[in-house]
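[1] this is a predicted model, with the sequence first.
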Amino acid sequence: MSRIRSVRSAAAAVATLDRRTFLAAAAATGATAGLGLAFGPGSGSAGASQPATAHAAGRRVVQAPAAPSTAGTTLETFSAAHGATGYRRLADGPAWSREVRSEITGAKGGREDRRTALASFVQLTDLHLTDVQHPMRYEFLRAGRPGAWRPHEALTIAGVASLIERINGLRGGPATGAPLSFVMTTGDNTDNNAKIELDWFLTAMNGGRITPNTGDPRHYEGVQNSGHKAFWHPEQALRDADKKLGFPRVDGFLAAALRTVNSPGLRLPWYSTIGNHDDLAGGVYSFGRGYYTDFATGKRKLEIIPAADAERLFKGTRVGDDPKGAQMKALLDAHAKDMRTVTPDERRAPFTQDEYLAAHLDPAATGPGPVGHGYTKANLEQGTLYYSFRISENVIGVSLDTTDPGGHYTGSLGTAQLRWLERTLKAHKDDYVIVFSHHYSRSLDNMNRDPGRPGEARHGGDEVVALFQRHPKVLAWINGHSHKNEITPRGTFWEITTASHVDFPQLARVFEVVDNHDGTISLFTTLIESAAPHRTDFSDLSQTGLAALYRELSFNAPGASQKLAGDATDRNTELLLRKP
């Protein structure tokens, strides 16, 4: 069994490292050291995954586990709001404690002195990297729903660069010190299913320069200089709805928001999972490519509609009664004369699933690896977006495609994928399994047929949960979509849903899988914020200053839920499981 010992000091770690532990540490940290251990992506959809291979790009450097550290995590501090009403400023606040959860099995004393780490990695989810000038954005719904538009959306790129900086700065797992071996992003990487956003996402993850500006390169063309009082106009004296709530005037904001951002890129190998915003118009509609492409790349942009129209369309979207977008098309046609003229841009065209796969498989997008970031040529040939991959010697990961191409923002699995999942679990009956998807189980209730496979049935969350319960080595199902932290015991495994990085509290989560050597396994979860300071300075429009402002604006966004952090038991935890 591959083991990485948890230690109370770095010296103790080195002293107690046996040969097997030494090799496991090398496999987990080679990519971090930049010297070439990128784990293979397994077999994609072609069958059960094969053992991963490690490719040396130079001399291997072995890094022993570090001393466990809370530095850079919410175990050390968390952003806290000051004041009781109006626009509230953020500053350093009290840490979130670690909660032990024993609903599945009890915790035994002394486990902290004998545990060994089996895996240690990071989850990102719901980054929603956004072209805020895109013609097919639904900001106009804000007339009836304040939360339909986010005042901080223009800063998503600066925000994700700061989050990547935080991940790169972690010394190891906060509970064990075990080296982090990879990052998984669980979907909604883009917001508008636009090719330019996909390019920004891949560049952000791999490192490079991103200019988050489309259309006219000289001028911003969006709702924040539209003159409509429903939106925050940061550079104008206009008494808009958000300024009435205390939002500041920030001169130079729009120019700074469209300025080139330098992403450090992840130092760890990373894997990708698709979400509904990566696959559907606005994450909701299956318009058909012709209509969506013409509108997305064109010169017309609707910015505001009457509140009653917005409320009616929003309610219909919530219940899923317009998956093909017929009502949305009718609304856009009805308001054709009300649209703003903007600069067309072919880069805003939607990407297909094949284009999504091809972009990941492009050698120029490899970054720290692996090639394809989990996806393989077999996925591209077969038109599938699910795969398995080797995490460590005795742990595999499974990435699912829970989006429904038939439309609506909830999801499901097609029969072919469900049968592949069953085969994969059977083939790995001797491995521990970690499952990743975008949607959480309760949101897998969308039975709209896939237009590309109209004869194939769809399957919901209850069926997937039951399948995992029949395979006791499934330890966790890790997902996002709800933008809320929630951890749920499922009898034999834990379902772990993580908040987004677009809505406050803007988090990612570190996972450590640990054998306690007492008949139990522990899953440690630790939440992290971006590296940006909690305090903001409205005159600081540097990349770091904008990332801090991104967080503070998200806290104050009108209509935003203040419950997305979840309860204490949904945040930093130790989740106990019986060892199968």
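    Thanks, I have it.

[2] please count neighbours and contacts with C-alpha atoms only from this point.
    Noted.

[3] who's in contact with the residue nearest to the spatial centre of the chain?
    What sits nearest the mean C-alpha location of the chain, by C-alpha atoms, centre = their mean, is Thr125, with 1.3 Å. Going by C-alpha atoms under 8 Å, 6 or more residues apart in numbering, Thr125 touches 185-189, 438, 479-481, 498-501, 508.

[4] of those, closest to Phe247?
    Nearest to Phe247 among these: His501, at 21.0 Å, using C-alpha to C-alpha.

[5] count the neighbours of that closest one for me.
    25 (other C-alpha atoms under 10 Å).

[6] wait, isn't it in contact with Leu527?
    No - between His501 and Leu527 there is no contact under C-alpha atoms under 8 Å: 11.5 Å.

[7] can you check which residues contact both of the two?
    507-508.

[8] report the buried members of the contacts of Thr125.
    185-189, 438, 479-481, 498-501, 508 (16 or more other C-alpha atoms under 10 Å).

[9] okay, now the one to match up with it:
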Amino acid sequence: MPAYSRRHFLTGSAAAASAAALALVDGRFASAAALDRAAAATAARAVRIEGTTLEQVATPTGSGGYRRLRSGPGWPLVVRTDLASSSAARDTRRTGLASFVQFTDLHLNDTESPVRFEYLAPFNGAAYRPQEALTVRGASALVERINSLSGGPFTGLPFSMVMATGDNTDNHELVELDWYLRVMSGGRITPNSGDPNRYEGVQNSGSAEFWNPESAFRDSFKAKGFPEVPGFLGAAGRPFTAPGLRTPWYSTIGNHDDSIEGTLPDLGLLHSLYTGDRKLEGCDESEAAKLADALRNDPGQAILRLAKLLRSGGPVRDITPDPRRAPFSPTEFAKAHLDPAHTGPGPVGHGFSAADVAKGRLYYTFPIAEGVLGISLDTTNPAGFADGSIGTAQLTWLESVLRAHSGHWYDSDGRVVRGGSGGQLIVIFSHHTSASMGNLLPDPHHLFEKRHDGKAVVDLLQRYPHVVAWVNGHTHENRILPHGHPTPERAFWEINTASHIDFPQHARLIEIADNGDGTLSLFTTLVESAARYETDFGDTSDAGLAALYRELSYNDPHATPGARLGGPADHNTELLLTKPGR
């Protein structure tokens, strides 16, 4: 499909543009004809669509247990007027203000780590994924996609930055952090730990509970149609050179960057297991059920059960110990970003300053574009469990930043308070969504500090009309939520994007534009990695593995791909918003 020029963007039909908004019934396109009209409207309005899901989308083909992927029709733009109405002439008046990229939930994974719970997959599908040995190559293919794009599809503006909104690593290990920093900034990577000459994990265990790709053994995955791929594990751990982003990038911390398996508080009790020489590869179903329940409800009990299982719970494999598997602390996570070896396209520290690292403060501000400010929050709770919250100190800091950069705001009684002249548009970034910030357990490092949930953050943001969006991850789903308010300028959009480990493996392009009519448009366009759609089970080249990464994720029997996709109104959208007054 050809690229579309600026002239297409400026002369697009407003009537056609509205078709995408009118064609939805119960969140889906009403008919094939409505979908075609929406696609035509999208093509007419875009500067370019190539390389995005506006152009093409990974689509399953065939039937049966294991399904192959192919290129399918792209997803059209959906105009959402939940928070503001659209004007017919906005395309001819529009001025682009900012264009940037969101990565989220990369989960770069040391699959050979002793502190993993693959045998809990029947109770928690995230404990084991057949594609997880390929996370590093998959993330690098995503970087390649962003490098191939010249800018936003609707404003044409080059990307000013990439933000990774947490769960950049899977089990907060030093080796995973090193892989993440090299994927983002570029460099030579060996995605293997322990013995560099062999794989020592569950995928060559001979257990029927896991996919054994190099063996003819009839495991439960092959019974569902999974292939035998000779040389898969050796190729997955083979060194390769990651190109790294050409665009400045930033990091936000997530619960998997902070806790054991993203769930257990890291109190130093399991450090010797991380770097040790024993890996539990299975256990009795009853014991697995008890451990899975403890992980959800009682972290202390989970640690005790895990230690007991490692002593006498099931098949334990002798593996090569590796000090690089040691877990890092949140402060060490931030400090590693300051290493000059990982500066890449910048900025130095990727959002984290030496002063903030010294204070243990992992939240910060940064410029997205002229007149647009980014705020990165730390929503992890060191007390454990996957969901998050923030402490009073961070909430107070957030309000001080909002006040400093807003032309006016509303006090708790709804009265307007005037600040300085003008004000910046503000985009909030965090790992957790507003709905997943209900973990109010006391922070063990600040026992007397109150924790605050997502509603408290939403209430605060709605007092500052210059907040236009809250961008986050964690759920591994595409979901866009309007936060309306009786005063229209106090509304904002919450933009939640799927992960890059589970299908559909998306990232998101976000553009902000001034429509010249008292409204703003936020364009949100999903992108896939640069990997081809078609796979070849005999091809274990870097390109072949990147393609297989996506297809395996679609077929993961512990996942439900359709549940993570979201609907058309969560995919490629134009989100209308009332422009804040001066």
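    Happy to help now that I have it. No experiment lies behind these values; they were computed from the predicted model shown.

[10] tm score of chain vs chain?
    For this chain pair, the superposition-based TM-score is 0.87 by TM-score structural alignment, normalised by the length of the first structure; 518 aligned residues with a C-alpha RMSD of 1.7 Å.

[11] circling back to that earlier point, would you mind finding the match for the residue nearest to the centre of the first structure in the second structure?
    Matched across to the second structure, Thr125 of the first structure falls on Thr104, judged by TM-score structural alignment.

[12] A helix includes Leu362 of the second structure, no?
    No - checked against DSSP: H, G, I helix; E, B strand; the rest coil, Leu362 of the second structure lies outside a helix; its state is coil.

[13] residue in the first structure matching Ala302 of the second structure?
    If you follow Ala302 of the second structure across to the first structure using TM-score structural alignment, you land on Gln327.

[14] what segments of the stretch 201-350 of the first structure are helices?
    Secondary structure of the stretch 201-350 of the first structure (DSSP state H, counting those that start in this stretch): helices located at 253-257, 289-296, 307-319, 326-334.

[15] and what of the first structure?
    10-16, 19-29, 156-169, 195-206, 253-257, 289-296, 307-319, 326-334, 353-361, 377-382, 415-427, 461-469, 543-556 (DSSP state H).

[16] out of those helices, which comes closest to Pro344 of the first structure?
    helix 289-296 (8.4 Å).

[17] just how off-centre is that closest one within its chain?
    26 Å (C-alpha atoms, centre = their mean, to the nearest Å).

[18] go ahead and name everything in contact with it.
    134-136, 281, 348-350.

[19] looking at the residues you listed, which is nearest Arg249 of the first structure?
    His134 (23.9 Å).

[20] so who does whatever residue of the second structure lines up with Arg535 of the first structure touch?
    In the second structure, the residue matched to Arg535 of the first structure (TM-score structural alignment) is Glu534. Going by C-alpha under 8 Å, 6+ apart, Glu534 of the second structure touches 68-70, 547.

[21] lining up these with the first structure, which overlap?
    Here is what carries over to the first structure from the contacts of Glu534 of the second structure, by both residues aligned by TM-score structural alignment, their matches' C-alpha atoms under 8 Å: 68-70, 547.

[22] which among those gets closest to Pro345 of the second structure?
    Using C-alpha to C-alpha, those come closest to Pro345 of the second structure at Ala547, 26.8 Å.

[23] contacts only, for that closest one.
    531-535.

[24] by neighbour count, which of the kept ones among the contacts of Glu534 of the second structure wins?
    Most neighbours among these, by other C-alpha under 10 Å: Ala547, with 26 neighbours.

[25] could you measure from it over to Ser215 of the second structure?
    Going from Ala547 of the second structure to Ser215 of the second structure by C-alpha to C-alpha, to the nearest Å gives 21 Å.

[26] which parts of the stretch 201-350 of the second structure are strands?
    With DSSP state E, counting those that start in this stretch as the criterion, the stretch 201-350 of the second structure has strands at 240-242, 249-252, 278-280, 316-318.

[27] what residues in the second structure pair up with stretch 104-116 of the first structure?
    Under TM-score structural alignment, the match for stretch 104-116 of the first structure is residues 83-95.

[28] over to stretch 372-379 of the first structure?
    Against the second structure, stretch 372-379 of the first structure falls on residues 349-356 (TM-score structural alignment).

[29] for the matching stretch, how far is the first residue from the last?
    11 Å.

[30] next one: stretch 271-290 of the first structure
    Stretch 271-290 of the first structure end-to-end distance (C-alpha to C-alpha) = 30 Å.
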